[in-house]
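1. Below is the sequence, then the predicted model.
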Amino acid sequence: MGYRIVVAGATGNVGREVLAILAEREFPYDELAAVASPRSQGDTIEIGDSGKTVKCQNIENFDWAGWDMAIFAIGSDATAIHAPKAAAAGCIVIDNSSLYRMDPDVPLIVPEVNPDAIDGYTRRNIIANPNCSTAQMVVALKPLHDAATIRRVVVSTYQSVSGAGKAGMDELWNQTRQIFVGDEKDVQKFTKQIAFNVIPHIDKFLDDGSTKEEWKMVVETKKILDPRIKVTATCVRVPVFVGHSEAINIETEKELSAEDAQRILREAPGVVLHDKREDGGYTTPVECVGDFATFVSRVREDPTVENGLNLWCVSDNLRKGAALNAVQIAELLGRRHLKKG
């Protein structure tokens, strides 16, 4: 006996990826509903490469009663309207937006990192999925934290335009074409030209000069991994379609050699260590697209601090940063709390 699961926002980038991953991982559902805004009602959506399709329903009048769980990929504003309705009807919400991440009554989950925290879902019937850049980083940090206790993290991100949705991907494509044919560059989604450029600005600026994306990495890492860890971040948008990259510097309480860190990461859940000290002996965002893993490369000691390490971390942000992590949460929820059959 399988689950009854809803994918909210099924016509968007993340929603379609959720459907694909449900098919790839053979998620045990008996019934699947796809819902989105009224303009998508009646659209036929493919469920990955399974050969199956589903008709999109109108989220405005969808009846949540009797459904086990719902993966939301509809943004904070729409989630604020529909998630409480689903939760009140007994449908457990797994939310991809930022709305509930720092709510003390809502667990913020990366299954490889803090699976036990999911037990707190009963307070609101809602589980939060972290920011894409945070999710891949904590997967890499967790085994090192367990081994040597991380005190401080300094991270610089190189985030793809897909993190800004379809509009971000379209802008990179259009600007690249405009530059090659000599047309005037059209800047709409981003604050500056993104083609052949990098922009050190993601989300809104805060009073202290940081951006909200940087703030998310700080507070979410503390909530997921350890509130004692000091984190500082610089988040940069780069002209890559899919795949976020991060240069991470960590300081640990205990000594941890690069060799020991490599050994630990090689065995860590969700991590693929690709670290050869030779040309091409590392993973780039282009190579991680479509993969489930968080790839770690360039592990080396930092001689400027007592116990320091540097590493390079790459992941498909539409997968581990959003859709995959949400499906993994659904799998974890099923195993721990909603056992069928």
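-> It's in.

2. drop to CA atoms for contacts and neighbour counts, all remaining ones
-> Fine.

3. what distance separates the start and the end of stretch 243-257?
-> 28 Å (C-alpha to C-alpha, to the nearest Å).

4. So for it, what gets flagged as buried?
-> Neighbour counts over stretch 243-257 (16 or more other C-alpha atoms under 10 Å) mark 243-252, 256-257 as buried.

5. can you put those in CSV and add distance to residue 202 and secondary structure?
-> Shown next, in CSV, are these (distance: C-alpha to C-alpha, whole Å; DSSP: H, G, I helix; E, B strand; the rest coil):
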residue, distance to residue 202, secondary structure
243, 15, coil
244, 13, strand
245, 14, strand
246, 14, strand
247, 17, strand
248, 18, strand
249, 21, strand
250, 23, strand
251, 26, strand
252, 28, strand
256, 33, coil
257, 34, coil
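
6. Could I get the full set of helices for the stretch 201-341 of the chain?
-> Along the stretch 201-341 of the chain, counting by DSSP state H, counting those that start in this stretch, helices occupy 212-224, 258-266, 285-288, 324-336.

7. Can you name every helix or strand that the third one contacts?
-> On a contact count with 3 or more C-alpha pairs under 8 Å, 6 or more residues apart in numbering; DSSP states H and E, helix 285-288 meets strand 308-315.

8. before we move on, the earlier item: kindly reformat the helices of the stretch 201-341 of the chain as a markdown table containing distance to residue 39 and mean neighbour count.
-> Converted to a markdown table, the helices of the stretch 201-341 of the chain look like this (distance: least, C-alpha to C-alpha, whole Å; neighbours: other C-alpha atoms under 10 Å):
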| stretch | distance to residue 39 | mean neighbour count |
| --- | --- | --- |
| helix 212-224 | 30 | 21 |
| helix 258-266 | 45 | 17 |
| helix 285-288 | 33 | 18 |
| helix 324-336 | 25 | 20 |
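
9. Just tell me which of these ends up closest to residue 98.
-> Smallest distance to residue 98 across those (C-alpha to C-alpha): 8.8 Å, for helix 212-224.

10. what's that closest one packed up against?
-> Packing contacts for helix 212-224, counted by 3+ C-alpha pairs under 8 Å, 6+ apart, involve helix 132-148, strand 230-237.

11. Out of these, which is the most enclosed?
-> With neighbours taken as mean count of other C-alpha atoms under 10 Å, the helices and strands packed on helix 212-224 reach their highest mean count in helix 132-148, at a mean of 22.

12. hold the first one in mind and look at this next one:
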Amino acid sequence: MDKYNVGILGATGAVGREMLKILRERSFPADELRLLASKRSAGQVIDGHEVKEACAENFEGLDIVLGAAGNNIAAAFAGDIKAAGAVFIDNSSAFRLCPDVPLVVPEINPEDVKKHSGIIANPNCTTTITCTAISALRRLSPIESMVVSSYQAVSGAGSAGPQELFGEMEAMAAGKSYVPRVFAHQIAYNVIPQIGERQFVGYTSEEMKLQNEGRRILHLPEMRVSCTCVRVPVVRSHSVSVQLKTREKLTVDDARAAVAAAPGCKLLDELDDLLYPMPLLSTDQDLVLVGRIREDLTDDRGLLLWCCGDQLRKGAATNAVQIAELLIG
């Protein structure tokens, strides 16, 4: 078996650490694992690997670089990574809407990987979870429109998110005050209906990601999407409510059968037995859990469903490693 030299850019963050974990879990054939981060993080040791400073010379000799850094860092180093001869699988949003950069969920559009010219984009975590859940339905009939509401865990904001949630809960239990630093408002015992900055006609940047990225991944450029993204006091795993309309009417039984057979999905849809997707069930696994599939009483061609997925694994790190597996396959 061939072996590959793999780098992780942004290796000290939550997604970068998860990438390292998943490379090992999936026995990726890596000859060298090179962890790269900021100058101040250089010298740290993670799972036996010393972190090196991200710079042009430290990309030399790598075959694949998994990106777990922010937009500015990804954009700054993309040229150096390509010049070193490596393929950059980037988890930031810097390249997701570039027409010459494939945006890939391996269970949905693996063929798009072949179109890369040095960069492959990893979708937004909520986009990946949602598209994985509905992809099988679009194979039965094209999806014309979709209304989505996401309920996103605090760890989606990084490791500081859970720290703030727990800090607020402890402070409130002790009768003390706590000034939010990560979120705009108190997140303990609260929900915040804004993730990202304000953009197009009142939508936020997080909401626009799902709307724009979903069309590319599903190859449905005419699909109309509206989205509301909400931060909730859950530690890990995002939940998504989906209302969709297909070109032809789909029965609930057909939809359930399609989801049950879909790669990357697990059907949990037994309401009488209290069995349905929940964040606690989807945490620390790679399958997207799908359930509550039912007819839309407002539209004869509509269906509703509920799904949950681990935003650090399938929503980010696992999807990136799966793309790397496609590259070497």
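-> Yep, it's here. Bear in mind the structure is a predicted one, so any value in this text is a computation, not a measurement.

13. of all the helices of the stretch 201-341 of the first structure, which lies closest to residue 63 of the first structure?
-> Closest of the helices of the stretch 201-341 of the first structure to residue 63 of the first structure is helix 324-336, at 20.0 Å (criterion: C-alpha to C-alpha).

14. just checking, what packs against the closest one?
-> Right, helix 324-336 of the first structure is packed against helix 13-24, strand 69-72, strand 92-95 by 3+ C-alpha pairs under 8 Å, 6+ apart.

15. any chance of those in a markdown table, plus distance to residue 45 of the first structure?
-> Output for these, formatted as a markdown table (distance: least, C-alpha to C-alpha, whole Å):
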| stretch | distance to residue 45 of the first structure |
| --- | --- |
| helix 13-24 | 8 |
| strand 69-72 | 16 |
| strand 92-95 | 21 |
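
16. Which of those sits closest to residue 328 of the first structure?
-> Shortest distance between residue 328 of the first structure and those, using C-alpha to C-alpha, is found for helix 13-24: 9.5 Å.

17. Now do that closest one and helix 324-336, the angle between them.
-> Relative orientation of helix 13-24 of the first structure versus helix 324-336 (axes from the mean of the first three to the mean of the last three C-alpha atoms, to 10 degrees): 50 degrees.

18. circling back to that earlier point, can you tell me which of the helices and strands packed on helix 324-336 of the first structure is nearest to residue 287 of the first structure?
-> The minimum distance between residue 287 of the first structure and those falls on helix 13-24, with 17.7 Å, by C-alpha to C-alpha.

19. Starting from that closest one, tell me the next helix or strand along the chain.
-> Next in sequence after helix 13-24 of the first structure, counting helices and strands by DSSP states H and E, comes strand 29-36.

20. Now that next one on the second structure. Mean distance?
-> Here strand 29-36 of the first structure, set against the second structure after superposition, deviates by a mean of 1.0 Å using mean C-alpha distance after the TM-score superposition for the first structure.

21. now the angle from that strand to helix 13-24?
-> 170 degrees.

22. same for strand 29-36 of the first structure, what does it pack against?
-> Judged by 3+ C-alpha pairs under 8 Å, 6+ apart, strand 29-36 of the first structure is in contact with strand 3-8, strand 53-58.

23. what span of the second structure lines up against it?
-> Across the second structure, the stretch matching strand 29-36 of the first structure (TM-score structural alignment) is residues 30-37.

24. Identify the residues contacting that stretch?
-> With contacts defined as C-alpha atoms under 8 Å, 6 or more residues apart in numbering, stretch 30-37 of the second structure is touched by 3-12, 42, 49-54.

25. Buried only: go through the residues you listed for me.
-> For these, buried by 16+ other C-alpha under 10 Å: 4-12, 42, 50-54.

26. what two of the residues you listed have the greatest distance between them?
-> Across those (C-alpha to C-alpha), the longest gap, 22.8 Å, separates 4 and 42.

27. any idea what residue 288 of the first structure aligns with in the second structure?
-> That one, residue 288 of the first structure, aligns with residue 282 by TM-score structural alignment.

28. pretty sure its match contacts residue 276?
-> No: with contact defined as C-alpha atoms under 8 Å, residue 282 of the second structure does not count as touching residue 276 (10.6 Å).

29. What is the aligned counterpart of residue 154 of the first structure in the second structure?
-> Residue 154 of the first structure maps onto residue 147 in the second structure, by TM-score structural alignment.

30. Confirm for me that that match is in contact with residue 226.
-> Yes: with contact defined as C-alpha under 8 Å, residue 147 of the second structure reaches residue 226; the gap is 4.9 Å.

31. if we can go back for a sec, wait, which of the helices and strands packed on strand 29-36 of the first structure is closest to residue 304 of the first structure?
-> The closest of those to residue 304 of the first structure is strand 3-8. By C-alpha to C-alpha, the value is 47.7 Å.

32. Report the mean deviation for that closest one after fitting onto the second structure.
-> By mean C-alpha distance after the TM-score superposition for the first structure, the fitted strand 3-8 of the first structure averages 0.8 Å away from its aligned residues in the second structure.

33. which residues are contacting that strand?
-> Contacts for strand 3-8 of the first structure (C-alpha under 8 Å, 6+ apart): 15, 18-19, 28-36, 59, 66-74, 340.

34. If we use 6 Å, what do you get?
-> Residues outside strand 3-8 of the first structure that contact it (C-alpha atoms under 6 Å, 6 or more residues apart in numbering) are 29-36, 67-73.

35. Also stretch 236-246 of the second structure?
-> If you take C-alpha under 6 Å, 6+ apart as the criterion, stretch 236-246 of the second structure is touched by 141-153, 155, 279, 283, 301-311.

36. Now with 8 Å, please.
-> The contact list for stretch 236-246 of the second structure, computed with C-alpha under 8 Å, 6+ apart, reads 126, 130, 138, 141-156, 278-280, 282-283, 296, 299, 301-312.
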